[in-house]
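# Structural data only, the sequence is not supplied:
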């Protein structure tokens, strides 16, 4: 295991993770019937906990792009969900400054019976945009998504590709300070993915703080200068992204 490197930020922090631990309940029962039978007999249903994150701490400076890396089940996505506010830590504190938008579950706020147009306004509101802000960006959102005349069609009739393009386009056009990205650049075909990558780079150049989770070494090297490696819930490296990628690939 590599020695941990403590990375300090030059700019004021937009994200602070301070001694954070997160555990999930893991029940050792195979069925409701088994649990009910145990309850009738007065036996306790044994439940174990799985530690997803174990006392991790780091800061992300304003305008900085940082990759969170690790093998499957290491705690990467849990970290993003804690920063987004979807989850709360069991121990420690998570602080963010400014408006945070997460490309974690893209399209989670879309309603299938509403049109694309109605869903743009609904999802933008969920992501914290005012109607005025959405009005100003609406044409740009639709143009970026390449939905065209289908914007007034019910979303339930969209192909999966159309749905994801529109959902991504809404999220990427939110007026934000912190962007959380979790493996979403797999949406659409190669030209659309390239356009998404360019848009995210544009946001970083505008000074948006970014926390990125991806299995793509090329993508994290392209977007980030700093990499954090998590192994079995513990932070084991925080430093230059090339070294983080090298450490991960050596495992």
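In hand now; what should we look at? Treat the numbers as computed from the prediction; the structure is a model and nothing was measured. Residues are numbered from 1 along each chain as shown.

# From now on I want contacts and neighbour counts done on CA atoms only, so please keep to that.
OK.

# contacting residues for the spatially closest residue to residue 23 that is not a sequence neighbour?
Distances taken as CA to CA, 6 or more residues apart in numbering put residue 51 closest to residue 23, at 4.3 Å, once the chain neighbours are dropped. Under the criterion of CA atoms under 8 Å, 6 or more residues apart in numbering, the contact list for residue 51 reads 21-24, 233.

# is it fair to say residue 51 lies in a helix?
No: the assignment for residue 51 is strand, going by DSSP: H, G, I helix; E, B strand; the rest coil, so no helix is present there.

# Look up how far residue 234 lies from it.
10 Å (CA to CA, to the nearest Å).

# Ok, residue 55 next?
Relative to residue 234, residue 55 is positioned 7 Å away (criterion: CA to CA).

# And for residue 199?
Applying CA to CA, the value for residue 199 to residue 234 is 32 Å.

# what does residue 154 give?
44 Å.

# do residue 30 as well
The span separating residue 30 from residue 234 equals 30 Å under the rule CA to CA.

# Residue 152 too?
Taken as CA to CA, the span from residue 152 to residue 234 is 47 Å.

# and these two? which has more neighbours close in?
residue 234 (18 against 14; other CA atoms under 10 Å).

# In which helix or strand does the closest residue in space to that one that isn't next to it in sequence reside?
Computed as CA to CA, 6+ apart, the closest residue to residue 234 that is not its neighbour in sequence is residue 54, at 5.4 Å. Using DSSP states H and E, residue 54 sits within strand 47-61.

# for residue 132, same thing?
helix 131-145.

# Please apply the same query to residue 162.
With the criterion set as DSSP H and E, the secondary-structure element containing residue 162 is helix 160-172.

# Buried residues in that helix, which are they?
Of all the residues in helix 160-172, those buried under the rule 16 or more other CA atoms under 10 Å are 162-172.

# so it versus helix 131-145, what angle?
140 degrees (axes from the mean of the first three to the mean of the last three CA atoms, to 10 degrees).

# Can you lay out the buried residues of helix 160-172 as CSV showing distance to residue 140?
Supplementary listing: these in CSV, determined by distance: CA to CA, whole Å:
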residue, distance to residue 140
162, 16
163, 16
164, 16
165, 13
166, 11
167, 13
168, 13
169, 9
170, 9
171, 12
172, 11
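
# this is the other structure I want to compare:
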């Protein structure tokens, strides 16, 4: 395929939570007890070229994370087509991979299994990961003792060592300081040599400017604009 990611006429929707919609008051007002359906994307199309880091911005609730989840195959679409040209690694939050009650080495082993990263997980490898992430902790440290920023550094460093073709990052840099962002930008540029592409979602325009070749802003369920 000519693009690393090809999205054509994507239709994506979900039903709002039960607590928001299933109420006797709503039934009295509308005569309807069915949950409300939220349309996230409607006939949405996007092409992401090879060797490209693309940034995505937009207001809260516009569908940025949902788009990454759909690309990763974690959120089923109602219609349309999504094609990817290789193995996808989605970092859409740390909770779905890291286990707070396990130590760092066990969490890296869990990551290795979850994403088929083909790491040779031993003490030397884990120590190297921690050093590169700037974490002055032991492999036996329980994960819950790490701050959100430290977990983000760990996740990012593991992603940089993985064998994925397409990398999807959702607010991974949100808790990092400027030094972390600068180092991450350098690593991303180096990593791109072995990637088909990467997509970064962030509310911080500086993160996108520092890391991305192209930035788009999602405007509506069916439209976006280039902003750089």
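Received it, and whenever you're ready, just let me know what you need. The structure displayed is predicted, hence computed values, not measured ones.

# before we move on, back to that, please give the number of neighbouring residues around the residue nearest to residue 234 of structure 1.
19.

# I figured it was touching residue 233, is that so?
Yes: at 5.2 Å, residue 54 of structure 1 and residue 233 qualify as touching, with contact defined as CA atoms under 8 Å.

# Surely residue 235 of structure 1 is in a helix?
No: under the criterion used here (three-state DSSP), residue 235 of structure 1 is strand, not part of a helix.

# and the aligned partner of residue 20 of structure 1 in structure 2, what does it touch?
Residue 20 of structure 1 is assigned residue 10 in structure 2 as its aligned equivalent, the criterion being TM-score structural alignment. Counting by CA under 8 Å, 6+ apart, residue 10 of structure 2 makes contact with 41-45, 77-82.

# same check, this time on residue 162 of structure 2
The contact partners of residue 162 of structure 2, taken as CA under 8 Å, 6+ apart, are 117-119.

# make it 7 Å
Residues touching residue 162 of structure 2, when contacts are defined by CA atoms under 7 Å, 6 or more residues apart in numbering, comprise residue 117.

# Per the alignment, name the residue of structure 1 opposite it.
Looks like residue 162 of structure 2 aligns to residue 174 there (TM-score structural alignment).

# Confirm its match sits in a helix?
No: the assignment for residue 174 of structure 1, made by three-state DSSP, is coil rather than a helix.

# ok, the nearest residue to residue 176 of structure 1 once chain neighbours are set aside - how many residues close by?
Distance criterion CA to CA, 6+ apart; nearest residue to residue 176 of structure 1, sequence neighbours excluded, is residue 99 at 5.1 Å. Using other CA under 10 Å, residue 99 of structure 1 has 16 other residues around it.

# Residue 99 of structure 1 pairs with which position in structure 2?
Residue-level alignment of residue 99 of structure 1 against structure 2, with TM-score structural alignment as criterion, gives residue 87.

# start and end residues in structure 2 for stretch 113-130 of structure 1, please.
Aligned by TM-score structural alignment, stretch 113-130 of structure 1 corresponds to residues 101-118 of structure 2.

# okay, now residue 178 of structure 1: neighbour count?
29.

# Also residue 226 of structure 2?
Using other CA under 10 Å, the number of residues around residue 226 of structure 2 comes to 11.

# List the residues that contact it.
For residue 226 of structure 2, the contacting residues are 215-217, taking CA under 7 Å, 6+ apart as the criterion.

# I'd like those residues as TSV, with neighbour count appended.
Below are these laid out as TSV (neighbours: other CA atoms under 10 Å):
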residue	neighbour count
215	22
216	17
217	18
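
# possible to save those as JSON lines with secondary structure and distance to residue 207 of structure 2?
As requested, these are exported to JSON lines (DSSP: H, G, I helix; E, B strand; the rest coil; distance: CA to CA, whole Å):
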{"residue": "215", "secondary structure": "strand", "distance to residue 207 of structure 2": "11"}
{"residue": "216", "secondary structure": "strand", "distance to residue 207 of structure 2": "13"}
{"residue": "217", "secondary structure": "strand", "distance to residue 207 of structure 2": "14"}
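
# From residue 115 of structure 2, how far out is the match of residue 99 of structure 1?
Looking at residue 87 of structure 2 against residue 115 of structure 2, where the rule is CA to CA, the gap reads 9 Å.

# what do you get for residue 70 of structure 2?
With distances taken as CA to CA, residue 70 of structure 2 is found 17 Å from residue 115 of structure 2.

# swap in residue 66 of structure 2?
Using CA to CA, we find residue 66 of structure 2 at a distance of 20 Å from residue 115 of structure 2.

# Please apply the same query to residue 83 of structure 2.
Residue 83 of structure 2 is 19 Å from residue 115 of structure 2, by CA to CA.

# got it, and residue 98 of structure 2?
Going from residue 98 of structure 2 to residue 115 of structure 2 by CA to CA gives 12 Å.

# Looking at these two, which is more packed in?
Taking neighbours as other CA under 10 Å, residue 98 of structure 2 and residue 115 compare with residue 98 leading, 20 against 17.

# The residue nearest to the more buried one when sequence neighbours are not counted sits in which helix or strand?
Sequence neighbours aside, residue 107 is the residue nearest to residue 98 of structure 2 in space, at 5.8 Å (criterion: CA to CA, 6+ apart). Under the criterion DSSP H and E, the helix or strand holding residue 107 of structure 2 is helix 104-115.

# What residues sit buried inside that helix?
By neighbour count, and taking 16+ other CA under 10 Å as the criterion, the buried residues in helix 104-115 of structure 2 are 104-112, 115.

# With distance to residue 204 of structure 2 as new columns, can these be given to me in TSV?
Written out in TSV, the entries for the buried residues of helix 104-115 of structure 2 read as follows (distance: CA to CA, whole Å):
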residue	distance to residue 204 of structure 2
104	29
105	31
106	32
107	29
108	28
109	32
110	30
111	27
112	30
115	28
